[in-house]
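Visitor: Build me a structure from this.
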Amino acid sequence: MKYGMPGLLCMMLAGVALAAGPRAASEQMQASMLVRGSITVAADGSVKSYLVDHPEQLPREVVNLIARNVPKWRFEPVARAGQPVIAQAAMDLRVVAKPLGNDEFALSVAGTNFGRPSSHAAADSPPISYKRRPPPAYPALAANARAWGTVYLLLAIDHVGRVQHVDAEQVNLGVVGGDREMGRWRHALAQAAVSAARDWTFNVPAPASGATSPHWLVRVPVAFTFASGAEPRYGVWHRYLPGPRVMPAWAGKLDSGDSADAVGAGSISAVGEGLRRAKPFEGA
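Guide: Predicted coordinates:
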């Protein structure tokens, strides 16, 4: 859907590295916001209802986009004691505005992340939480270039809360430069986040009876920014240049359908425990 939002282009271009030039910036840079809320799914997998947090703080175009799309979604039914039940879960939506020219933008829901359903058996155990999380150092290469962004980590956590494996699944930037520059920035931010995460520890639930997996898989965002706070305030567009998604070999094949960069700041998203879409998500 096309929308005219004159002020948005100025915001996007404000974060562009000078070497890239305005044309390169307008072709690459997008704007994005993360919308948080909850969703209730009926026993047959249809959407029974949904809520977005603080809709009054969101642009009207974003509220309308969500209203047109979310009610049409279908999910795999959630079972309890072998019977399909109504289930509620947290919902994060990555909304993206892509420039079309002439101050027009195409809005879409580019990514989703759903929490553990309230009626799922796993809901009886506490979620994974941080025990010790020393922050990463800002890499000098990125800091000297005033490059900032968010690294989305994929971690394997063992049954005593230690990190077994960790890799950067995706690195999104908030500034534009040449291809080689951006590659170096992404690599530097990813290495800093991965290095710090190796020393993290977590509070983990007791293994379920009959569990065979040697670890839990979780996604965690790590924001590198020069501003106070890890994310702009809720409902505000921010510059967005998504990086390629790279799945580490140790993770195997993941079919949860969640998006790596739809996990909110400070959150821990357990892979495979959330609501599942009936069909793979392809944007909306």
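
Visitor: Only C-alpha atoms from now on, for both contacts and neighbour counts.
Guide: Fine.

Visitor: For residue 40, which non-adjacent residue is closest in space?
Guide: Among residues not flanking residue 40 along the chain, residue 88 sits closest, at 4.2 Å (CA to CA, 6 or more residues apart in numbering).

Visitor: my read: residue 91 touches residue 115, true?
Guide: Yes - applying CA atoms under 8 Å as the test, residue 91 and residue 115 come out as touching, 6.4 Å apart.

Visitor: Can you work out which residues contact both of those two?
Guide: Contact criterion CA atoms under 8 Å, 6 or more residues apart in numbering; residues shared by residue 91 and residue 115: none found.

Visitor: residues making contact with the helix ranked longest in the chain?
Guide: If you go by DSSP state H, the chain has its longest helix at helix 179-197. Where contact means CA under 8 Å, 6+ apart, the residues beyond helix 179-197 that reach it are 133-139, 141-142, 147, 149, 151, 153, 163, 166-168, 171-173, 176, 222, 224.

Visitor: Among those, name the ones in strands.
Guide: 149, 151, 153, 163, 166, 167, 168, 171, 172, 173, 222, 224 (DSSP state E).

Visitor: Could you also give me the structure for this next sequence, so I can compare it with the first?
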Amino acid sequence: MLRKWSGVLVLMLWTSIALAGVTTADVRRQVEASMLVNGTIDIDAQGQVTDYQLAEQASLPPALLAVVDRHVRGWRFDPMRVDGNAVRARSPMHVRLVMKRDGDRFLFRIAGATFGTTYGAGAVPTVNGTLSPPRYPEYAYTSNVGGVVYLVVKVGRDGSVEDAIAEQVNLRSLGSEHEMARFREILTDPAISVSRKWKFNFPTRGEDADKPFVLVRVAVEYLARDMPSERAGRWLPYVPGPRQPVPWRNWDAAGQQPDAITVGEAYPDNPKGPKLIGNIDG
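Guide: Okay, here's the model as predicted:
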């Protein structure tokens, strides 16, 4: 069942991904199918998963759901603590699923996940106004280049963006390695430029309220002609870019994947939710 469904998916991707003069071999090496799913996860006081829910469960075939279930129920977390005591917790989560063709096989993996918590008013930075989109670069538009730029923005105490970096750029267009590096650069520059005009509300309480700055993650999407927008539960072509270090981080973000967030929303860079122990695809 999974093999038959995967073959249909790959045929769909071949007709929907934007090509830039690449060969068939190039496509087979690079194309992946990606889906972001949302849900919640329940964790006991020992850090073990007791239950979880996926909002987009109907978009996944049973065989794939079985693989997800096996992985998720095997996750282990640092126990959540209140006043020093380990407690049960329920956390929202975003999970990125990836399917890739490897010869006559189809490989599935959980590429990343973001876990949050329920924040009270004023505890984390929030958007002040709207996140205005960037100008679509003319070269990218005429070349039918699209993708998503995953920004980390440095927000000062007055709510203005002091700096920004593209932690990762995932493309929806294919080319040579040199071409795709250029595509990422072309999409990154206007995304960083527009981010400097964004405004945020700085935390007024909690551990971040006295800090000189806070970090926020935002995904900026570029849609070339006939490209559907990314939304939870939708499979899309996906060429993940290399991950870049964020110079202002003072914590280990190795377990946090840049692209496991929803386009157009703002997320605290250092969420106070559950911390996964070990490999997410283990």
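
Visitor: And stretch 106-115 of the second structure against the first structure, how far off on average?
Guide: Superposed on the first structure, stretch 106-115 of the second structure shows a mean distance of 0.7 Å to its aligned residues (mean CA distance after the TM-score superposition for the first structure).

Visitor: Can you list the neighbours in contact with that stretch?
Guide: 3, 6, 68, 91-101, 256-257, 259-261, 271, 273-275, 280-281.

Visitor: Drop the exposed ones from these and show what's left.
Guide: Taking 16 or more other CA atoms under 10 Å as the criterion, what is buried in these is 6, 68, 91-101, 256-257, 259-261, 271, 273-275, 280.

Visitor: Among those residues, which are located in strands?
Guide: 91, 92, 93, 94, 95, 96, 97, 98, 99, 100, 101, 275.

Visitor: Quick check: the aligned residue for the third one in the first structure?
Guide: Meaning residue 93 of the second structure. Matched by TM-score structural alignment, residue 93 of the second structure corresponds to residue 91 in the first structure.

Visitor: And for the last one?
Guide: Taking TM-score structural alignment, the alignment pairs residue 275 of the second structure with residue 277 from the first structure.

Visitor: Quick check: residue 32 of the first structure touching residue 241?
Guide: No - contact criterion CA under 8 Å: residue 32 of the first structure and residue 241 do not qualify, at 9.1 Å.

Visitor: who has more neighbours, those two?
Guide: residue 32 (24 against 18; other CA atoms under 10 Å).

Visitor: tell me the SS of that one?
Guide: strand (DSSP: H, G, I helix; E, B strand; the rest coil).

Visitor: Could you do residue 107 of the second structure as well?
Guide: Classified using three-state DSSP, residue 107 of the second structure is strand.

Visitor: For it, grab the count of nearby residues.
Guide: 14.

Visitor: Residue 247 of the second structure corresponds to which position in the first structure?
Guide: Aligned partner of residue 247 of the second structure by TM-score structural alignment: residue 249.

Visitor: related to what we said a few turns ago, possible to save the ones in strands among the contacts of helix 179-197 of the first structure as JSON lines with distance to residue 56 of the first structure?
Guide: Shown next, in JSON lines, are those (distance: CA to CA, whole Å):
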{"residue": "149", "distance to residue 56 of the first structure": "27"}
{"residue": "151", "distance to residue 56 of the first structure": "29"}
{"residue": "153", "distance to residue 56 of the first structure": "31"}
{"residue": "163", "distance to residue 56 of the first structure": "40"}
{"residue": "166", "distance to residue 56 of the first structure": "38"}
{"residue": "167", "distance to residue 56 of the first structure": "37"}
{"residue": "168", "distance to residue 56 of the first structure": "34"}
{"residue": "171", "distance to residue 56 of the first structure": "30"}
{"residue": "172", "distance to residue 56 of the first structure": "27"}
{"residue": "173", "distance to residue 56 of the first structure": "28"}
{"residue": "222", "distance to residue 56 of the first structure": "28"}
{"residue": "224", "distance to residue 56 of the first structure": "28"}
